[in-house]
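Enquirer: Give me coordinates for this.
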Amino acid sequence: MDFNFHPSVPCDFNKQPVLISGKESLQFSNNEYLVVNDEVFEVRFRYFVSPFKEVIITENLIAVGFQDNFYLYDKIDKTTLLVFPLNGYFGGLRFHEQRFYICDMESLYCIDKSGELLWQSNSLAVDGLVIKDFTAHRITVQAELDPPGGWKDFILNKETGEIIKT
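Expert: Okay, here's the model as predicted:
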């Protein structure tokens, strides 16, 4: 599926955009529009905190990492399953073995397809976390501990998020 972010509703779109950032976000004055094929989804947010944004579309779900939140929206039920606030800023998003893995400036989160938080890692970084690899039981991440450029590798237990090796 093709998707793009736009600062305004595309002029050729004649339907009301679907709000995926939750009703609480209606009070926020900033927004962007995610266009997925012929559908437009509105994401409202408080502040610009990060240039990073990612979308994963799987079956009926749209997962969006943007600014300082992770959103999970069910296209069939037309409901926002989760608006998950992150620490500092959104940094990265991966989908592996039916789970979403979300990075913010400090930690890694594991969320299932129903929107349930399964675990959160300890604060590993001070300015960013990157998932490098998955194996059957482990996740390898890089965490920036001493910016700029002071990255360190960690191996986490894939079922708990606990550090196995540094």
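Enquirer: From here on, just use CA atoms for contacts and neighbour counts.
Expert: Fine.
Enquirer: Let's check: the centremost residue of this structure is which one?
Expert: residue 65 (2.7 Å; C-alpha atoms, centre = their mean).
Enquirer: which residues touch that one?
Expert: 52, 53, 54, 55, 71, 90, 91, 92, 93, 102 (C-alpha atoms under 8 Å, 6 or more residues apart in numbering).
Enquirer: hang on, it in a helix?
Expert: No - counting by DSSP: H, G, I helix; E, B strand; the rest coil, residue 65 is not part of a helix but strand.
Enquirer: Could you check how far residue 32 is from residue 145?
Expert: Separation of residue 32 from residue 145 (C-alpha to C-alpha, to the nearest Å) stands at 31 Å.
Enquirer: Check residue 59 too.
Expert: For residue 59, the distance to residue 145 - C-alpha to C-alpha - is 36 Å.
Enquirer: higher neighbour count, these two?
Expert: Neighbours per residue (other C-alpha atoms under 10 Å) separate residue 59 from residue 145, with residue 145 holding more: 17 against 9.
Enquirer: The structure of the following sequence is requested for comparison with the preceding one:
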Amino acid sequence: MEIHFKDKFDEGQYDRVFAVGGDKFDTAVAASVAIFDSDGLRTRVNVLSSAGYSCFQDVRYVGNLIFIGFGQYVFILDVKAGAVVSHQLDGYFGHMYDGGDFENLPTKFSVLVTSASEALAFSRTGELLWVRKNLGIDGVLLHAANSRQFDGEGEWDPPGGWRKFSVLADSGTVL
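Expert: Predicted coordinates:
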């Protein structure tokens, strides 16, 4: 599977095109993601401008799910079913982490997402397991994961006012 953000003006041939964003009446495309699977199916996901803007964007592929972080959202596309679920973030999208980032990521998690102020944990089926708010005000980073906890930092006094935190892996409760 090949997945990457594309030039939004690329009008190549796609078998399926999805539009995702915060307003169903929006038609302005802010970014596009191209997905080419092993069966030759070409899918394009147009992220609409109503999703907002951020300095950060990312895509991850886990099983049949494509996670797209952009603007103020995380979008989850089930490639086989052709269904999209969106989760609005508390502020801008920050970062996305998976087993490639943390070798000790517990198996029940597929992706962890951070925003300006929160962390979200998703299962291997794309289910939102928990959200932990108030970890920062201008950025949240995760540095380590194990079966008990996730460790990271939140920026509380920009620029550079980072404070460390740890949250329980099973619930997101701050330690």
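Enquirer: quick revisit: just give me the match in the second structure for the residue nearest to the centre of the first structure.
Expert: When the second structure is aligned by TM-score structural alignment, the residue opposite residue 65 of the first structure is residue 69.
Enquirer: Check residue 113 of the first structure too.
Expert: The alignment partner of residue 113 of the first structure in the second structure, by TM-score structural alignment, is residue 124.
Enquirer: What is the neighbour count of the nearest residue to that match once chain neighbours are set aside?
Expert: Among residues not flanking residue 124 of the second structure along the chain, residue 110 sits closest, at 4.6 Å (C-alpha to C-alpha, 6 or more residues apart in numbering). By the criterion of other C-alpha under 10 Å, residue 110 of the second structure has 23 neighbours.
Enquirer: For residue 91 of the second structure, see how far away residue 110 of the second structure is.
Expert: Going from residue 110 of the second structure to residue 91 of the second structure by C-alpha to C-alpha gives 22 Å.
Enquirer: contacting residues for the match of residue 113 of the first structure?
Expert: So residue 124 of the second structure contacts 62, 63, 108, 109, 110, 111 (C-alpha under 8 Å, 6+ apart).
Enquirer: isn't the last one right up against residue 119?
Expert: No - the pair residue 111 of the second structure and residue 119 fails to qualify as a contact (C-alpha atoms under 8 Å) at a distance of 10.6 Å.
Enquirer: what about those two, which has more around it?
Expert: Counted by other C-alpha under 10 Å, residue 111 of the second structure and residue 119 do not tie: residue 119 has more neighbours, with 27 against 22.
Enquirer: show me what contacts that one?
Expert: Residue 119 of the second structure makes contact with 112, 113, 131, 132, 133, 135, 140 under the criterion C-alpha under 8 Å, 6+ apart.
Enquirer: what about 10 Å?
Expert: 89-90, 94-96, 112-113, 130-136, 140-142, 152, 167, 172 (C-alpha atoms under 10 Å, 6 or more residues apart in numbering).
Enquirer: Quick check: the gap between it and residue 82 of the second structure.
Expert: Applying C-alpha to C-alpha, the value for residue 119 of the second structure to residue 82 of the second structure is 26 Å.
Enquirer: go on, residue 123 of the second structure?
Expert: Distance of residue 123 of the second structure to residue 82 of the second structure, given as C-alpha to C-alpha: 18 Å.
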